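>>> Generate coordinates for the sequence data below:
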Amino acid sequence: MTTSSAPALWPDYATPDSLAAIEEVPLTARKLPTSTYAVLDRAAGLWPDQPAVTFLPRAEDWEEGHTRTFAELRTEVHRLVHLFRSHGIGRRESVGLLSPNTALLPTALLAAQTAAIAAPVNPHLPADHITRLLGLGRARILVAAGPELDPGTWRTALAVAAELKPIALYALRPTGATGTGPALENLGGTTVDYLDAAMATSPDERPRVEPNAHDLAALFHTGGTTGAPKLAAHTHGNEVVDAWSIAANSLLDERSVIFAGLPLFHVNALVVTLLAPLLRGQHVVWAGPLGYREPALYSHIWRIVERYRISAMSAVPTVYSVLAQVPVDADISSLRFAVVGASALPPTVRTAFTQHTGVEICEGYGLTEATCATARSFTGGHHRPGSVGQRMPYQQVKTALVDSKNNWLDLPPGTPGVLLIKGPTVFAGYVTGHGTDGLHLDSQETVRDGWLNTGDLARVDRDGFIHLIGRAKDLIIRGGHNIDPATIEDALLQHPHVTGASAVGRPDPHAGEVPIAYVTLSPDAPEALNRSGHLIEHARAHLQESAAVPKDVIVLDSLPVTAVGKPTKVPLRIRTVRQTVLDELAAAGLPSDPTDVDCRFDDARLTVTLPRPAAADAADRITAALGRYTFAWSFTEA
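Next comes the predicted model:
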């Protein structure tokens, strides 16, 4: 292969002004690889002997990384593709992946996308949730962390395999493991073996049939910020175009080294720190299996940057909040910038990290249903405060008003509304089932005429920068007045001892909802802050409208996150409604057990059930009390 196509493939993309010139060239003229396998094949042809991935066994062993070249990575993928296909698996089925990051996991993921469909799932979800997701995705082979790497995940994998009865269950070993692993359990009808041992005798010829751009590549479960996670299907074309949008960054080239610490069941890890570097020929250094959750990593992080000459890293806001406090004890001059995603970056974290390290943070915005990234910000004075970045090439964005009849009405440019996205990264749909014809997909009304409803409230300025306002489903509606919880959270976060804030609506019989907030505090916070009055007054002093002042501020040890680490308000809403019901029962003089009040949240609908009391007058009093609220509730019959 040659690099003669490089000028068309890699445009100048250093500033917001680059976008118009990039889009003058049709996407088809970029000659992108047709699949994620083609991305790997191209990299192995262009840079066969250059390092592709280095895996650290753990933070303490940061000098003992295990490295494979692009050619070696391709050879491993070839062996695994043949192994998977030897079991008769095809493009209408999936390979379930349950593991923290380890050296063979990227190989398994790429091979699964080549031979069938990859289905990475958070291994720490409950076993029944994993079984539901992988059963829905028609997983016929499971690849999971073995007993040495993660004993808990291996037990989960065995439980899932007992239910799904896959063709094979393969165990992954820790990075750098030597010798023979411990004996594995026998599952009748299912092949059980170590993946490295099974692939050793598999042929390394290239696949006879390669996927195309329209084939499904992966199934990623959504963050579940407003209910149970869904299984979103990505095509090879979705992933390649999104990875190209990220790799087309003029600040980095083939000599750049990327640091990765997010789990590979997260689309950010796949697209930003695996596929995009493969497209550009960049070396990726992966943290140990715990990634950024390994406390010891922060003691060594700056020496890792110096040792491997890290150019960029990708993480979530909480990581940068911690790094802003870690003394810089090494030469980190190679670090050009840091990338942040998954949730909004507080301005205080951005400022603290940059002042501490001299490194700018590039914020991004995206969602699983749009593959990964839809917007990016810039360094070198091009950051636009208040925005999450400019839309990426070939992705269109606009805002709409979603009326009471669920009509989507276009709004003028710059007008706040629900953010819509259209383009080559919009997903193929949610998996709703499967049959002999393959997986059944349905966008479930999130896509109309190619436009994806993100559920985020935003405005888009004339240069294509997206300014998020909040989640449409997170709005607190007080007496018909919409209150953005972000304004309350921003006000509370201005307090020097508040480290996290999440505002929700508490049911109110008169106003429908009133705002309350949950916060976390720094370890040195004065005891007085555990009483809500002080923080309520602090919020009042920083809010523009009195209706937004929270009625209560509750201190928690931590704020809830989803299975993929995104902040979620669902547990807080449930907690708030349950407490409202218990307060009403107490006011009516009725005994109550918190465990009897069952609150469930499904998308925008929260329902409450509680046992019907034996006495008719008690049931009448409950009906009278709860009938004043707008949430749905009912009695369960004995």
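
>>> can we go C-alpha only for contacts and neighbour counts from here?
OK.

>>> Tell me how far the closest residue to residue 394 other than its chain neighbours lies from residue 376.
In space, and not counting its chain neighbours, residue 394 is closest to residue 423: 6.3 Å by Cα to Cα, 6 or more residues apart in numbering. According to Cα to Cα, to the nearest Å, residue 423 stands 16 Å off from residue 376.

>>> Which residue of those two possesses the greater neighbour count?
More crowded of residue 423 and residue 376, by other Cα atoms under 10 Å: residue 376, with 25 against 18.

>>> my guess is the more buried one meets residue 362, correct?
Yes - in this structure, residue 376 is within contact of residue 362 by Cα atoms under 8 Å, at 6.9 Å.

>>> Where do the helices of the stretch 1-150 of the chain begin and end?
For the stretch 1-150 of the chain, the helices defined by DSSP state H, counting those that start in this stretch cover 6-9, 18-23, 36-46, 70-86, 105-115, 127-136.

>>> Quick check: which helices or strands does the third one pack against?
The criterion is 3 or more Cα pairs under 8 Å, 6 or more residues apart in numbering; DSSP states H and E, and the helices and strands that helix 36-46 contacts are helix 70-86, helix 105-115, helix 236-247, helix 276-280.

>>> Adding mean neighbour count and distance to residue 28, write the ones you listed out as TSV.
As requested, the helices and strands packed on helix 36-46 are exported to TSV (neighbours: other Cα atoms under 10 Å; distance: least, Cα to Cα, whole Å):
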stretch	mean neighbour count	distance to residue 28
helix 70-86	22	26
helix 105-115	26	22
helix 236-247	25	10
helix 276-280	26	16
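
>>> mind putting the ones you listed in JSON lines, distance to residue 408 included?
Below are the helices and strands packed on helix 36-46 laid out as JSON lines (distance: least, Cα to Cα, whole Å):
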{"stretch": "helix 70-86", "distance to residue 408": "44"}
{"stretch": "helix 105-115", "distance to residue 408": "35"}
{"stretch": "helix 236-247", "distance to residue 408": "24"}
{"stretch": "helix 276-280", "distance to residue 408": "34"}
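
>>> Next, the second sequence, to be compared with the first:
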Amino acid sequence: MTGASLWPRYAEPADLAAIEAVPLAERGLPESTYALLSRAAGWWPDHPATTVLPEAARWREPVRRTFAELLADVHRYANLLWELGIRRGDAVALMAPNCADLIPATLAAQLAGIAAPLNGGLSRDHLGELLRRSGARVLITAGPELAPEIWDTARTLAAELDVVLVLRPTGAAGEPAALPAIKGVRVGYLADLAAGHDATDFDGEPPVASDLAALFHTGGTTGAPKLAAHTHANEVTDAWMIAANSLLDPGSAVFAALPLFHVNALVVTLLAPLFKGQHAVWAGPLGYREPALYGQFWKIVEHHRIAAMSAVPTVYAVLAQCPVDADIASLRFAMVGASPLPAAVRAGFQTHTGVTLVEGYGLTEATCASARSFPDAPRPGSVGQRMPYQRMKVVHPETGEELPGGETGVLAIGGPTVFPGYVVGRAGNAYVLDGLGKLRDGWLDTGDLARLDADGFVRLAGRVKDLIIRGGHNIDPAMIEDALLSHPDVTAAGAVGRPDEHSGEVPVAYVTLVPGATVTEDELRAWAAGRVPERAAAPKEVTVLDALPVTDVGKPYKLALRADANRRAITEALVAFDGATVDAVIEDGTVVATVTLPSEVDESKVAATLARYTVSTRLTCQGKS
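Below you'll find the model as predicted:
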């Protein structure tokens, strides 16, 4: 495979057509994530592959692996899993913060079986359901030294397991803590149990492109969990599309700090660098959530000559306040995604650092990345151009009919990165997968409202489920958020519908402000009213918060805002009923207003008041069962 075939020029939007003139099948992509790693180890055996920091304060004491050493550890860990009975259709759960051994463990799980990464911060009930759905009988998890809370969770989940393999902190020295016995479960340290296994080859059959590589859980922190399946072809293809970026040279260093239970960490900062022998520098177990990292960040960039990084907007908002106390000329650009990028954050970071923020777009069901921007060819308001070989169209939200270019509808994605479905059961040794309404004739319904131009650039217009419906009129929350984000003191904005007895819903908004801002909520409401393109979209209220709610991977969590809006609306509606208290909870992705009444309040009158609102409610009286 020639370099020209594997690496076409991909530096500007016009390159897309020339790239796609060559069929993807002729690009010579590796068969699997294991084949990708093996090729990297063969081409650059002694080059640094991963450098993992134990924590921000000890960033000068990392654990480094060359590509050959990384492959050797993957062989050892995969052969241990093989000995434990893991085969191609078996899931291996992984639940730990990022550490040096989690990286080869994840790749080993994809080699021997199927990796099923878990966010240890989820509720134990949620984690238990994910384990049951995955069918995993082996769990690789943080030990008591690395993450005591996750270790405690792992012990409570052990009844579902046969084997628990324990990870130590990056660079841990001395004898590890003794692990307690768990009845019926084999427990031991992963590195110790794998030490005697063959490091030169894998004992089983390596995976092929169509085999499942991973099961990623999707959604926020509530509702029924879903496991999205990825094939090896999905992950390798998407990683190649990212690596094809002509702006990053072979051997460049990239900074990684997102958790490995998230697809961005796996595809963007683990798999994509394997294509060009690039060096991934990983933050400590807390990643971007470690406050001390920000005080050391620019020194780390200078020391490792970091060329690119990937983070969510809130990270860049913080970095824009950190003095640049090092030479960061190596940092070519910074990738941003997962949530809309406020103009104030973009301007603040770029002015402060001189580094361009490059937006992207993707979702777990399309493996990871589906659109990318270009630092030297900005398209304001766009999250980027569709990536090579991925197809995109915009369809009517009800009929599914494709809409003409420039019209707003539901974005649909087709092509080699679209997932095969969610896990809904098992049949023999294989998973039963179903699109659950997200797949139609090979096209993925993203649930995102968007416009698509002739060059394949995507302009998002909110989520279908986030539409505010006022008296039958659809209001795009993005127009309200954009109006508020144009205010120099606003750093983030979220607009949602608030229940209204006359209109069904009216728009309200929540914002965060720059430190020291004195603008009032009424002033922001007037600012937005003067800038939204239609009167119906003017927010009835603007509420200032310290931070907008996000999911565990940093995506906006509008359900929490809708819950607050519901609570406020129902509280006002029941103000005449002394002693009535209102809460709003999220159950299976739906907001439910829970109303508790003193025994002397007429329950039927309260029920009649609530009936005027299109809100799910639960009514209880004190003293009644």
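
>>> And the TM-score between them?
Once superposed, chain against chain, the TM-score is 0.96 (TM-score structural alignment, normalised by the length of the second structure); 621 aligned residues with a Cα RMSD of 1.9 Å.

>>> hmm, back to that, show me what the residue nearest to residue 394 of the first structure lines up with in the second structure.
Using TM-score structural alignment, the equivalent of residue 423 of the first structure in the second structure is residue 415.

>>> if I pick its match, what's in contact with it?
389, 390, 391, 442, 443 (Cα atoms under 8 Å, 6 or more residues apart in numbering).

>>> Might one say that residue 270 of the first structure is in contact with residue 262?
No - under the criterion of Cα under 8 Å, residue 270 of the first structure makes no contact with residue 262, lying 9.1 Å away.

>>> ok, these two, which is more surrounded?
Neighbour tally, residue 270 of the first structure and residue 262, criterion other Cα under 10 Å: the higher count belongs to residue 262, 26 against 20.

>>> distance of the closest residue to the more buried one other than its chain neighbours from residue 347 of the first structure?
Nearest residue to residue 262 of the first structure in three dimensions, chain neighbours excluded: residue 269, at 5.5 Å (Cα to Cα, 6+ apart). According to Cα to Cα, residue 269 of the first structure stands 24 Å off from residue 347 of the first structure.

>>> go on, residue 222 of the first structure?
From residue 222 of the first structure across to residue 347 of the first structure, the span is 26 Å (Cα to Cα).

>>> quick one, which of the two is more surrounded?
More crowded of residue 222 of the first structure and residue 347, by other Cα under 10 Å: residue 222, with 21 against 11.

>>> Show me what the more buried one aligns to in the second structure.
Aligned counterpart of residue 222 of the first structure in the second structure: residue 218 (TM-score structural alignment).

>>> repeat for residue 450 of the first structure
Checking TM-score structural alignment: residue 450 of the first structure goes with residue 442.

>>> Which residues in the helix or strand encompassing residue 150 of the second structure does the neighbour count mark as buried?
Assigning secondary structure by DSSP states H and E places residue 150 of the second structure in helix 148-157. Neighbour counts using 16 or more other Cα atoms under 10 Å place 150, 151, 153, 154, 157 of helix 148-157 of the second structure among the buried residues.

>>> Next up, the contacts around the spatially closest residue to the fourth one that is not a sequence neighbour.
Counting by Cα to Cα, 6+ apart, residue 154 of the second structure lies nearest to residue 141, which is 7.0 Å off, once chain neighbours are set aside. By Cα under 8 Å, 6+ apart, the residues touching residue 141 of the second structure are 94, 95, 96, 150, 151, 154, 164, 165, 166, 167.

>>> rerun that using 6 Å as the cut-off
With contacts taken as Cα atoms under 6 Å, 6 or more residues apart in numbering, residue 141 of the second structure has the following neighbours: 94, 95, 96, 166, 167.

>>> Alignment lookup: the first one to the first structure.
This points to residue 94 of the second structure. Residue pairing (TM-score structural alignment): residue 94 of the second structure is matched to residue 97 of the first structure.

>>> Same check on the fourth one?
For residue 166 of the second structure, the aligned residue in the first structure is residue 171 (criterion: TM-score structural alignment).

>>> What count of nearby residues applies to its match?
Counted with other Cα under 10 Å, residue 171 of the first structure comes out at 26.

>>> Surely it forms part of a strand?
Yes - assessed with DSSP: H, G, I helix; E, B strand; the rest coil, residue 171 of the first structure lies in a strand.

>>> Relative to residue 226 of the first structure, how far out is it?
Following Cα to Cα, the distance that separates residue 171 of the first structure from residue 226 of the first structure is 33 Å.

>>> got it, and residue 144 of the first structure?
For residue 144 of the first structure, the distance to residue 226 of the first structure - Cα to Cα - is 28 Å.

>>> Is the residue nearest to residue 262 of the first structure within a helix or a strand, and which one?
Take DSSP H and E as the rule and residue 269 of the first structure turns out to sit in helix 267-270.

>>> That helix maps to which residues in the second structure?
Under TM-score structural alignment, the match for helix 267-270 of the first structure is residues 263-266.

>>> How far does that stretch sit from its chain's centre?
Chain-centre distance of stretch 263-266 of the second structure: 7 Å, with Cα atoms, centre = their mean, to the nearest Å.

>>> buried residues in that stretch?
Across stretch 263-266 of the second structure, burial judged by 16+ other Cα under 10 Å covers 263, 264, 265, 266.

>>> which residue packs closest to the first one, ignoring adjacent ones?
In this structure, residue 263 of the second structure finds its nearest non-sequential neighbour in residue 368, 5.8 Å apart by Cα to Cα, 6+ apart.
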